[in-house]
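Enquirer: Give me the fold of what follows.
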Amino acid sequence: MKLIGHRGARDEAPENTIAGFKHGISLGILDFELDLRLSKDGQLVVIHDATVDRTTNSSGKVAKLTAKELSQLNAQFAHPLWDQACPVPLLKDLLNACPEINSIQLEMKADNRAEAYAVAEATHEFCQQYKGKTNLILTSLNRHCLTTLVRLKSPQPRGLVVEYSFPPPIHTAKKLGCQYLCLDQILCSSARVKAATNAGLTVSVWTVNELEVARKLAAIRGVSSLITDRPSELMELFQDAA
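Expert: This next block holds a predicted model:
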């Protein structure tokens, strides 16, 4: 089973920043999840929200800012004592800075259908040109992102991010040609995981931050990975397993 750093290591370092991913790597985490949006000039930037208000020292919509403007912001807002400024990175810059990473779930974010098409097309194009060794898994809550990848005949593994039990997650994931089912921990039951693995899906569970919850989920046969904001706390579970 893998332990996956959520947005790098969200509760321990500035989220979705190069510094945050390097922090996770320093702990021995080599598998991660991050969020992708498009900047005003069509660049893939690593940020969760539609605006920069929550995570940076500025305000405004990501889609109204260029990649250069985003790179000049400080994304350490939730970690004011962090000892270095952390810009909003381009995906390509993060991957270049962290070549040790084994795999990343790239969660495509969009707030309308047009954005979904655009971010999925840009992510597909990026993956076609990417020459690094990191395994890129394309995921989304947004069905339009995933249907775009189907239309483009993307060869990348992809996954459906699920936070509700309807529409039926396993059926939907298979219909969208997914290989991964990324379940909210509330939806993770032995029966659902068994059905998902029987359908050929790899099950990843988010966001797991409590050690006892992690122990229970890790005991479910078929759970492949746990996504956490607190990798240093959950490492204990994996050390015990070793």
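Enquirer: use CA for all of it now, contacts and neighbours both
Expert: Noted.
Enquirer: Show me what the helix or strand encompassing residue 117 is packed against.
Expert: In the assignment (DSSP states H and E), residue 117 maps to helix 113-129. Here helix 113-129 touches strand 31-38, strand 44-46, strand 103-108, helix 143-151, going by 3 or more CA pairs under 8 Å, 6 or more residues apart in numbering; DSSP states H and E.
Enquirer: got the contact list for stretch 4-22?
Expert: 23-24, 29-35, 46-48, 55, 75-79, 82, 86-89, 94, 97-98, 207, 225-231 (CA atoms under 8 Å, 6 or more residues apart in numbering).
Enquirer: try stretch 44-58
Expert: So stretch 44-58 is contacted by 15-17, 34-39, 59-63, 67, 73-78, 88-91, 109-111, 119, 122-123 (CA under 8 Å, 6+ apart).
Enquirer: mind redoing it with 7 Å?
Expert: Around stretch 44-58, the neighbours that count as contacts under CA atoms under 7 Å, 6 or more residues apart in numbering are 16, 34-39, 59-62, 73-78, 88-91.
Enquirer: Alongside the first, I'd like the structure of this one:
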Amino acid sequence: MKNIFIMGVIIGFFSCNSTKMNQQNKMTQFDWQGHRGARGLVPENTIPAMIKAIDLGAVTLEMDAVITADKQVILSHEPFFNHEITTKPDGTPVSKAEEKQLNIYTMSYATTQRYDVGLKGNTRFPQQQKMAVTKPLLLDVIEAADQYALSKNKPLPFYNIETKSQPSTDNQYHPSPKEFVDLLVAVIKHKKISDRVTVQSFDIRTLQYLHQQYPSIATVLLIEDYNKKTLNEQLQELGFTPTVYSPHYSLVNEAIVKDCKLKGMRLVPWTVNDLATMKNLRALGVNGIISDYPNLFYFP
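Expert: Take a look at the predicted model:
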């Protein structure tokens, strides 16, 4: 019992110091983010994907969150089981026709664990390793990633968590923005990562509520490539200046870089999967890059 207590104190000490070191470096270091962990290499939004991203030097683990029927926060890009990656409990693949019927918001967490999201692979990412894996609890992801980083003497990772919601599917595929954010923040606070997390969304309602109720948690405004509004119009609609502006990489130019600097926002575009574009964006002056391939990250 005494040895367990001492080990807990040691881990807590290093955790605290790693967090402080990370926090101090975050605003100055380039923010390499592993998209859905390392989607190009390992099944997306899984613990193995996050571990792979840490191994390859990711500063931040980017991920997507949805809510189960029993109010658990789990990782998933869609609020249903995507036919491209999912195998049913009976071992047969999910079809496109039935995927949206497999609504995670109507399932308990225990039920979601009957569906595999790694054995099938992903035809869009031929390098992705196939493995038996399920959609994990956010709580377990944070615990596993932090423990792994500490065991490898690496800085504790940052977390960039997207709320997967939109007005048209409220209370059908996910709870209201308020409940969604409250459930997410409860996990963030329980794991004591408020200073190592950003919450991102295309759904500005979740960002607005987060900013009002939990102003100490950093926000990220996501922008689709087809969004034709100006930066000023987007911020006016949001109602405040987020910590990070995160557009599709095709929207980044010198004017956007300059405007973000003037407004005090970090600029972290998504999703960049080739080295030449990464280098061009860094030369323009972005503050970070989100990629499916953390093996392309470079550290000059």
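Enquirer: which among the contacts of stretch 4-22 of the first structure end up buried?
Expert: 23-24, 29-35, 46-48, 55, 75-78, 86-89, 94, 98, 207, 225-231 (16 or more other CA atoms under 10 Å).
Enquirer: In helices only, show me these.
Expert: Counting by DSSP state H, those place 23, 24, 94, 231 in helices.
Enquirer: any idea which of those residues is closest to residue 102 of the first structure?
Expert: residue 24 (12.4 Å; CA to CA).
Enquirer: residue contacts, the closest one?
Expert: 5, 8, 9.
Enquirer: Could you measure from the residue in the first structure that residue 212 of the second structure lines up against over to residue 177 of the first structure?
Expert: For residue 212 of the second structure, the aligned residue in the first structure is residue 151 (criterion: TM-score structural alignment). Using CA to CA, to the nearest Å, we find residue 151 of the first structure at a distance of 11 Å from residue 177 of the first structure.
Enquirer: Which of those two has more residues huddled nearby?
Expert: residue 177 (16 against 9; other CA atoms under 10 Å).
Enquirer: and the counterpart of residue 167 of the first structure in the second structure, helix, strand or coil?
Expert: Aligned by TM-score structural alignment, residue 167 of the first structure pairs with residue 229 of the second structure. Three-state assignment for residue 229 of the second structure (DSSP: H, G, I helix; E, B strand; the rest coil): coil.
Enquirer: neighbours around residue 72 of the first structure, how many?
Expert: 14.
Enquirer: you'd agree it is up against residue 86?
Expert: No. Residue 72 of the first structure is not in contact with residue 86 according to CA atoms under 7 Å; the separation is 9.0 Å.
Enquirer: so how far is the first residue of stretch 17-31 of the first structure from its last?
Expert: Stretch 17-31 of the first structure has its terminal residues 15 Å apart, counting by CA to CA.
Enquirer: cool, and stretch 124-138 of the first structure?
Expert: 9 Å.
Enquirer: Would you mark the buried spots in that stretch?
Expert: Across stretch 124-138 of the first structure, burial judged by 16+ other CA under 10 Å covers 124, 127, 134, 136, 137, 138.
Enquirer: that older thread, which of the contacts of residue 24 of the first structure lies closest to residue 161 of the first structure?
Expert: Closest to residue 161 of the first structure, out of all of the contacts of residue 24 of the first structure and judged by CA to CA, is residue 5, at 15.8 Å.
Enquirer: Mind telling me what element that closest one is part of?
Expert: Per DSSP H and E: strand 2-6 holds residue 5 of the first structure.
Enquirer: Cool, thanks, signing off.
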